[in-house]
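**Student:** Below is the sequence, then the predicted model.
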Amino acid sequence: MILVTGAIVASAATFEEVLRLSQEHVERSRAEPGCISHAVFRDTANPWRLVFFEQWADAAALKAHFVVPASRAFAKAVGALATELPTIQIYDAEIVEPARL
């Protein structure tokens, strides 16, 4: 499984548009093949920061997600509205059952 985390920091003036675009992106992404989960959250310490958490079945599914025209348009649009360079981290993970800990 592939995990993706990321963050976008907006300004008071751009936050509502960044949030709208982010929610649309999350909803669309959830319907893509290989998407296990895709969510966006508001940072409680910084109200202008949105944090993304995604789970993908495999690297191929994530790679396909990155080339979807709507995904590329989303990244470009929110990047232009962000006050800082958006961040993204990608992790290759395995599920560990609690009994195995």
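**Tutor:** Everything's here; your move. Residues are numbered from 1 along each chain as shown.

**Student:** When you work out contacts or count neighbours from here on, use the C-alpha atoms and nothing else.
**Tutor:** OK.

**Student:** Centre of the chain to stretch 59-75, how far?
**Tutor:** A distance of 11 Å separates the centroid of the chain from that of stretch 59-75, by C-alpha atoms, centre = their mean, to the nearest Å.

**Student:** what's the span of it from first residue to last?
**Tutor:** 19 Å (C-alpha to C-alpha, to the nearest Å).

**Student:** Other residues contacting whichever helix in the chain runs longest?
**Tutor:** What stands out as the longest helix in the chain, according to DSSP state H, is helix 15-30. The contact list for helix 15-30 (C-alpha atoms under 8 Å, 6 or more residues apart in numbering) reads 10, 35-40, 48, 50, 65, 70-71, 74, 78, 81.

**Student:** buried set for stretch 15-27?
**Tutor:** 15, 18-19, 21-23, 25-26 (16 or more other C-alpha atoms under 10 Å).

**Student:** same deal with stretch 61-72?
**Tutor:** 62, 65, 71.

**Student:** can you map out the helices along this structure?
**Tutor:** Counting by DSSP H, the segments of the chain that form helices are 15-30, 59-67, 69-81.

**Student:** For the ones you listed, give me a markdown table that also has distance to residue 95.
**Tutor:** Output for the helices of the chain, formatted as a markdown table (distance: least, C-alpha to C-alpha, whole Å):
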| stretch | distance to residue 95 |
| --- | --- |
| helix 15-30 | 20 |
| helix 59-67 | 15 |
| helix 69-81 | 27 |
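
**Student:** Comparison target, given below:
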Amino acid sequence: MIIVEGWIRLAPGGVEALQEALRAALETTRQEAGCISYACARDVLAPDMLRVSEIWADEAAMAAHARAPHTAAFMKALRNAKVEGISLKAYAAEYQSTILES
């Protein structure tokens, strides 16, 4: 399992400008084979920052996502959204445990 965590910092108004492209990317990516979880949320304490969280079944699924046409479309929208900083890191996960559940 591969976990991707990170952030995207945008210029003021950038989150709003990216919203439709982000919605399309989320909806499409969540249907991909090997996508366990795919989320992006605005940081409550930093409204121009998006927090990214992805979980992939394996590296092949993550690589297929990177090559997908909808990923290319989102990356184009991201380039036009005045990104001020970005950091996404992938981690190999060997352990999973439920911490809290309702």
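**Tutor:** Yep, that arrived. Note that the structure is predicted; figures quoted are calculated from it, not measured.

**Student:** Output the buried residues of stretch 61-72 of the first structure as JSON lines; include the columns distance to residue 91 of the first structure.
**Tutor:** Formatted as JSON lines, the buried residues of stretch 61-72 of the first structure follow (distance: C-alpha to C-alpha, whole Å):
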{"residue": "62", "distance to residue 91 of the first structure": "11"}
{"residue": "65", "distance to residue 91 of the first structure": "15"}
{"residue": "71", "distance to residue 91 of the first structure": "19"}
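
**Student:** Contacts only, for the residue nearest the centre of the second structure.
**Tutor:** Central residue of the second structure (C-alpha atoms, centre = their mean): residue 52, 4.3 Å from the mean position. Residues in contact with residue 52 of the second structure (C-alpha under 8 Å, 6+ apart) are 4-8, 38-41, 88.

**Student:** ok, for it, nearest residue in space, not its chain neighbours?
**Tutor:** residue 40 (4.5 Å; C-alpha to C-alpha, 6 or more residues apart in numbering).

**Student:** Counting neighbours, what do you get for that neighbour?
**Tutor:** Residue 40 of the second structure: 17 surrounding residues under other C-alpha atoms under 10 Å.

**Student:** do you know which of the helices of the first structure lies nearest residue 98 of the first structure?
**Tutor:** helix 59-67 (24.8 Å; C-alpha to C-alpha).

**Student:** any idea which of the buried residues of stretch 61-72 of the first structure is the one closest to residue 96 of the first structure?
**Tutor:** residue 62 (21.2 Å).

**Student:** which residues touch that closest one?
**Tutor:** 2, 34-35, 56.

**Student:** Tell me the one among those residues nearest to residue 95 of the first structure.
**Tutor:** residue 2 (10.5 Å).

**Student:** Now do the contacts for the closest one.
**Tutor:** By C-alpha under 8 Å, 6+ apart, the neighbours of residue 2 of the first structure are 55-59, 62, 90-93.

**Student:** Please repeat the previous calculation with a cut-off of 6 Å.
**Tutor:** Neighbour list for residue 2 of the first structure: 55-56, 58, 91-93 [criterion: C-alpha atoms under 6 Å, 6 or more residues apart in numbering].
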